[in-house]
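K.L.:
Pasting the sequence and the predicted model now:
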Amino acid sequence: MMVIFIVVLGLGVVGWRMYKTGKLQEALVQKLGSRVFEKQEEMNLVYQALGFKEPRTYLVLFLNNTEMRPGGGFIGAYAAVRVDKGTPHILKVEGTEILDNRAPRNVSSPPPEALKKYLYIERWNFRDSNWSPDFASSAAKAMELYALENGTAASEITGVIGITPTVLQEVLRLSGPVRVGGELYTADNVVQKLEYEVEYGYARRGISFDDRKKVLADMTHALVSRLRYDVFRNWSKYLGLAGGMAKEKHIIVFALEPDTQRVLMLKNWAGTMKSADGDYLLWADANLASLKTDLAMDRELSYSITPTSSGRAVISAGYMAKVKMKYIHKGKFDQFTTRYRTYARVYTPMGTVFYKVKGSLRNDRTTDPGTVDQGVENGRQWFGAFISIEPGKTGELEWQFYLSPRVSDQIRAGTYKLLAQKQIGTIANGLTLNLNFGKKVIFASPGEPQDQHGDTQYRIAADLREDREFEVKLDD
């Protein structure tokens, strides 16, 4: 996938379309691929993905993480791209609202209950398709709705690629600023400037609503011009950038072909909910009509467990867990910022038993407690609720539940493992663990500060810039 990113980034530059046989492209793939893949089987899949055997068509989702959705960010725009012998051919680029508004009237696609309840929509639109925090699930739904709405080359799609604006920021940080339509775009202002252009600036320029996102295509052309030689002179830097963006889930890929998807998951480029043989935690927010307020939000996630009685755990009940998200709204009401309305879900192992929730709201116009939803997805138990935070304020949503019996049994047997997965598109939410096992901790990875050794608790502060794994060994 990193190879694909570099190749596509350099495609069309320095006259690549002159090389109809794809020999130049193939040579570059071989050079870059040897740095990433150890097995020839994996290289063969890269050649296949880049259309050296037969053309491949991809649905590219632009995931706006200033408006978070469970699968990475609101899908404000998309592209259909065919790759043939390493060279991309753009079939379509437009705003998702155009495709949704063009959809046949007889399309029937009931939306998730939360979208229906809080946004009052009756049809599941393509732009809302990434409702799952598991990218494979969201990609499959995106392909389904794209086909229902008669998207370009829908029957030919072989994979889905998700990209957040964070990638554009980091590319500009490497390449330097670019000028588009008389405006200078830098790594520090590109997200805000693009938001302004597609929401307000287009009218000032005399551009129609349907063409307002043409600035994205103009930005692409400007980047291609800037990167014409830079990407080849500094390919190792761009390769490192691609790897970092994939690890941090700002570039994610889904492939219909099972062997390719297996490699993507092995390399941690697929954005899937991973299997875990111990405890598991994933918090997913869904910005519901809160403009681009995620730019103004800081988040701090804390997770604690305690035995259900003083001292050692009661075998029949085990351990009580609390997971709390603290939302810090640093903004004020303006054209891009409003109160933050989110439908938040926490994912835990199967067998987790809900106890209670604190901080949920019925809606953003009342302080009445909200309802709690529960469900199962990808072999995980989830709980969901709504909360709203006013500008300049702090809000908290806390779940309490009994740990899965399987996890409690592992603790009693002397081992605890936790996989904490980040939500696709988030930057580096804070993560604090305070885990009381009721028995002495004898080993932990990552380790605690030395002055906290020797007791029954594991305390550590980290972040969710990427997925995190923790392991604790306990005295019998």
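P.N.:
Great, that's in hand. The structure displayed is predicted, hence computed values, not measured ones.
K.L.:
make it CA atoms for all contacts and neighbour counts henceforth
P.N.:
Noted.
K.L.:
and the gap between residue 197 and residue 333?
P.N.:
From residue 197 across to residue 333, the span is 19 Å (C-alpha to C-alpha, to the nearest Å).
K.L.:
These two: which has the busier surroundings?
P.N.:
residue 197 (18 against 12; other C-alpha atoms under 10 Å).
K.L.:
Surely that one touches residue 211?
P.N.:
No - when contacts are counted by C-alpha atoms under 8 Å, residue 197 is not listed as touching residue 211 (11.1 Å).
K.L.:
Which stretches in this protein count as helices?
P.N.:
2-10, 23-36, 40-49, 96-102, 113-119, 135-148, 165-175, 190-196, 202-204, 214-233, 235-247, 258-266, 405-412 (DSSP state H).
K.L.:
could I get the ones you listed as JSON lines with distance to residue 283 and mean neighbour count?
P.N.:
Shown next, in JSON lines, are those (distance: least, C-alpha to C-alpha, whole Å; neighbours: other C-alpha atoms under 10 Å):
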{"stretch": "helix 2-10", "distance to residue 283": "27", "mean neighbour count": "21"}
{"stretch": "helix 23-36", "distance to residue 283": "31", "mean neighbour count": "16"}
{"stretch": "helix 40-49", "distance to residue 283": "32", "mean neighbour count": "17"}
{"stretch": "helix 96-102", "distance to residue 283": "26", "mean neighbour count": "16"}
{"stretch": "helix 113-119", "distance to residue 283": "16", "mean neighbour count": "15"}
{"stretch": "helix 135-148", "distance to residue 283": "14", "mean neighbour count": "22"}
{"stretch": "helix 165-175", "distance to residue 283": "20", "mean neighbour count": "19"}
{"stretch": "helix 190-196", "distance to residue 283": "24", "mean neighbour count": "17"}
{"stretch": "helix 202-204", "distance to residue 283": "36", "mean neighbour count": "13"}
{"stretch": "helix 214-233", "distance to residue 283": "30", "mean neighbour count": "17"}
{"stretch": "helix 235-247", "distance to residue 283": "18", "mean neighbour count": "19"}
{"stretch": "helix 258-266", "distance to residue 283": "20", "mean neighbour count": "16"}
{"stretch": "helix 405-412", "distance to residue 283": "19", "mean neighbour count": "20"}
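K.L.:
can I get these in CSV with distance to residue 280?
P.N.:
Listed next are the helices of the chain as CSV, based on distance: least, C-alpha to C-alpha, whole Å:
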stretch, distance to residue 280
helix 2-10, 28
helix 23-36, 29
helix 40-49, 29
helix 96-102, 34
helix 113-119, 24
helix 135-148, 17
helix 165-175, 27
helix 190-196, 33
helix 202-204, 45
helix 214-233, 38
helix 235-247, 19
helix 258-266, 18
helix 405-412, 9
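K.L.:
let's bring in a second model and compare:
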Amino acid sequence: MARTALALREAESAAGRLRSELAAGDEAATRSAGSRLAEQADVARRHSDGWGFAALTHLPVVGDDVDAVRRVARSVDVLGADALPPALGVLETVRGGGLRSEDGGIRLDTLASVSGPVTEAHDASTRADRAVAGVRSDRLVGPLSGPVADLQQQVQELDRSLGAAEKAVELLPAMLGAGDRREYLLVVQNNAEIRSTGGLPGSLSVLRAEDGRVELGKQGNASLFGLSADPVARLTPDEVDLYGRNVALDLRDTNLIPDFPRAASLMARFAEQRGQQVDGVVSVDPVTLAEVLRATGPVEAGGVRLDADNAPRLLLNEPYQRLRSNEEQDAYFQEVSRGILDALLSGQGDQLELVRVLSQAAQQRRFLVWSDSDDEQRRIEDTPIAAALPRDEGISPSVGLYLNDSTRAKIQYYLRYDADIRSLGCTAAGRQQVVAEMELRSDVPDDVARLTEFVTGDGTYARKGDDAMNLRLYAPTEGRLQALTVDGEPAGIKVGQDGDRQVSVLPLTLRPGESVRVRALFETRPGQIGDPSLQWTPSMEWGPTRATARNLCG
């Protein structure tokens, strides 16, 4: 048992290195980590396959645990033997520059050539994930519990990433205009004025794609497509109650709705009423554009030199302090956005790093895609790039925490927050008790007077320097909020519905330098005893926007 535990611990460490090296695109380090993973997995498998372990599987109490360890060891062995080789082949293709053509387009023939290896790697990771999905690591003996739990997470995350890659390789040729030109509405969300899916849709452009070549068309702010005297689509009573009629009258308010497919479909309708037919909507945020500069290198635009470190400030704060009119700010933002996007679309810089950045942005729900094709949308709707409101019709409950600005200003540049979720177990009726927490902090400087009204607002909706917003808490499907506190005190809320999900609306106001902790206790419907997950609005900080906890339901 001790030798198996040590081997699994070493395998878990190697799996973590493998995933990070794959993401970083370091082929030599990836091969090294993969070899170490295969070696330790083989040791664990051989030891757990021995006659001693086989005998232990028949003993009470420890039998199930020993069988679980054997399954984990075998699944890791599958990863090293079956998933790694094709993944390394794809890595070599991208690193060698085979993905981009000389004119900066995407080589559709290369996408076709890597489709098989990506599918092969994903099939292997899925087999490994299924093999360990039902293992209860919390019930294993001490030396095994931690490594097995970490391995399960590594395998699950790898499988999720490879699944998204497989969908991308499958759909990209058509979406990049293979044989038929496509046009998309490109939306840059402004995180400094927060919305459920990230930020205010501040900059709009048209993207044209044909035979793998993508170019940037006309640009403008929300007024380019964004206002309508009549609703651009029929809203449900729940949408009107929760988000107001303005989501169908002003494009800037569409993504008050946290379900990006719904918000994007409204954005497309705004474009269409101005005579711009689109095949879909693509969205990024300036936090992603800053990370893109790590791959492309710095760019000169708008009279400034932008790099990965200064871009958030130069995109989301400094213009509102320096430029004194909305027109100047819009012109500046369009120019610097075009500079970054031109570098992205031209294939400038390290292509493997660019793929890594966009993959991470998709995982963080910062790089989003909606297709007007029902068939395409069905195939991407379960991937992170779709940023759909999680559907939890199965046994695993999902909770959502989504923020929307109330100041009509750019004060959320100074907002920092994080969130987490945990299970408290299940009732006798099979209802799971789930706690979601979010801690928020205002980093607005003490000298509020030096900030312009573009940043603070004019005082109409919130006192200057205060960060006012609404937090919408989505309960699991057919579940309910049982208790809500802010810094330990009961909080007053408005309760509504979004279909079969209860939604609670909590107004929050933070003074400069103030922190608050929101704690929400949910109860699921009977039978939702799987691992609970939480997703929340992307922030100014590059990092996860989703968490999953181990259920404690026995």
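P.N.:
Sure, I can see it. Not measured: the values here are computed from a predicted model.
K.L.:
was I right about residue 83 of the first structure contacting residue 48?
P.N.:
No - using C-alpha under 8 Å, residue 83 of the first structure is not in contact with residue 48, being 10.1 Å away.
K.L.:
tell me, what's touching these two both at once?
P.N.:
residue 56 (C-alpha atoms under 8 Å, 6 or more residues apart in numbering).
K.L.:
thinking again about what came up before, which one of the helices of the first structure lies closest to residue 305 of the first structure?
P.N.:
Among the helices of the first structure, the nearest to residue 305 of the first structure by C-alpha to C-alpha is helix 405-412 (10.4 Å).
K.L.:
Find out how far that closest one is from the centre of the chain, if you would.
P.N.:
Averaging C-alpha positions (C-alpha atoms, centre = their mean, to the nearest Å) puts helix 405-412 of the first structure 30 Å from its chain's average.
K.L.:
do stretch 381-400 of the second structure as well
P.N.:
Distance, centroid of stretch 381-400 of the second structure to centroid of chain: 12 Å (C-alpha atoms, centre = their mean).
K.L.:
Just the buried residues of that stretch, please?
P.N.:
381-390, 392, 395-400 (16 or more other C-alpha atoms under 10 Å).
K.L.:
now do stretch 206-225 of the second structure
P.N.:
Buried residues in stretch 206-225 of the second structure, counting neighbours by 16+ other C-alpha under 10 Å, are found at 206-216, 219-222, 224-225.
K.L.:
Now do the end-to-end distance for it.
P.N.:
11 Å.
K.L.:
ok, residues contacting it?
P.N.:
Identification of contacts with stretch 206-225 of the second structure by C-alpha under 8 Å, 6+ apart yields 104-108, 173, 175-186, 201-205, 251-252, 270-271, 273-274, 330, 334, 338, 341-342, 345.
K.L.:
same thing with stretch 250-270 of the second structure?
P.N.:
Contacts of stretch 250-270 of the second structure (C-alpha under 8 Å, 6+ apart): 185, 195-197, 199-202, 222, 225-228, 232-233, 243, 246-248, 277-278, 280-281, 368, 370, 372, 386-389, 402, 404.
K.L.:
Relative to residue 205 of the second structure, how far out is residue 232 of the second structure?
P.N.:
From residue 232 of the second structure to residue 205 of the second structure the distance is 19 Å (C-alpha to C-alpha).
K.L.:
next one: residue 513 of the second structure
P.N.:
Following C-alpha to C-alpha, the distance that separates residue 513 of the second structure from residue 205 of the second structure is 36 Å.
K.L.:
Which one's more surrounded, those two?
P.N.:
Comparing residue 513 of the second structure with residue 205 by other C-alpha under 10 Å, the one with more neighbours is residue 205, at 23 against 15.
K.L.:
Give me the nearest residue to the more buried one, chain neighbours excluded.
P.N.:
Nearest residue to residue 205 of the second structure, sequence neighbours excluded (C-alpha to C-alpha, 6 or more residues apart in numbering): residue 219, at 4.2 Å.
K.L.:
distance of the equivalent of that neighbour over in the first structure from residue 3 of the first structure?
P.N.:
For residue 219 of the second structure, the aligned residue in the first structure is residue 93 (criterion: TM-score structural alignment). Residue 93 of the first structure sits at a distance of 23 Å from residue 3 of the first structure (criterion: C-alpha to C-alpha).
K.L.:
what does residue 430 of the first structure give?
P.N.:
31 Å.
K.L.:
For residue 325 of the first structure, give me its contacts.
P.N.:
Residue 325 of the first structure neighbours (C-alpha under 8 Å, 6+ apart): 299-302, 396-398.
K.L.:
Output those residues in JSON lines, with neighbour count and distance to residue 422 of the first structure appended to each entry.
P.N.:
Shown next, in JSON lines, are the contacts of residue 325 of the first structure (neighbours: other C-alpha atoms under 10 Å; distance: C-alpha to C-alpha, whole Å):
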{"residue": "299", "neighbour count": "20", "distance to residue 422 of the first structure": "12"}
{"residue": "300", "neighbour count": "17", "distance to residue 422 of the first structure": "12"}
{"residue": "301", "neighbour count": "21", "distance to residue 422 of the first structure": "11"}
{"residue": "302", "neighbour count": "17", "distance to residue 422 of the first structure": "13"}
{"residue": "396", "neighbour count": "18", "distance to residue 422 of the first structure": "18"}
{"residue": "397", "neighbour count": "20", "distance to residue 422 of the first structure": "17"}
{"residue": "398", "neighbour count": "18", "distance to residue 422 of the first structure": "18"}
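K.L.:
Identify, from these, the entry nearest to residue 410 of the first structure.
P.N.:
residue 302 (21.6 Å).
K.L.:
List the single closest residue to that closest one in space, sequence neighbours excluded.
P.N.:
Among residues not flanking residue 302 of the first structure along the chain, residue 432 sits closest, at 4.6 Å (C-alpha to C-alpha, 6+ apart).
K.L.:
Could I get the full set of helices for the stretch 1-150 of the second structure?
P.N.:
Secondary structure of the stretch 1-150 of the second structure (DSSP state H, counting those that start in this stretch): helices at 2-24, 27-48, 51-56, 62-78, 84-95, 108-133, 142-175.
K.L.:
So among the contacts of stretch 250-270 of the second structure, which ones count as buried?
P.N.:
If we count by 16+ other C-alpha under 10 Å, the contacts of stretch 250-270 of the second structure have these buried: 185, 195-197, 199-202, 222, 225-228, 232, 246-248, 277-278, 280-281, 368, 370, 372, 386-389, 402, 404.
K.L.:
In strands, which of these appear?
P.N.:
If you go by DSSP state E, these have 185, 200-202, 280-281, 368, 370, 402, 404 in strands.
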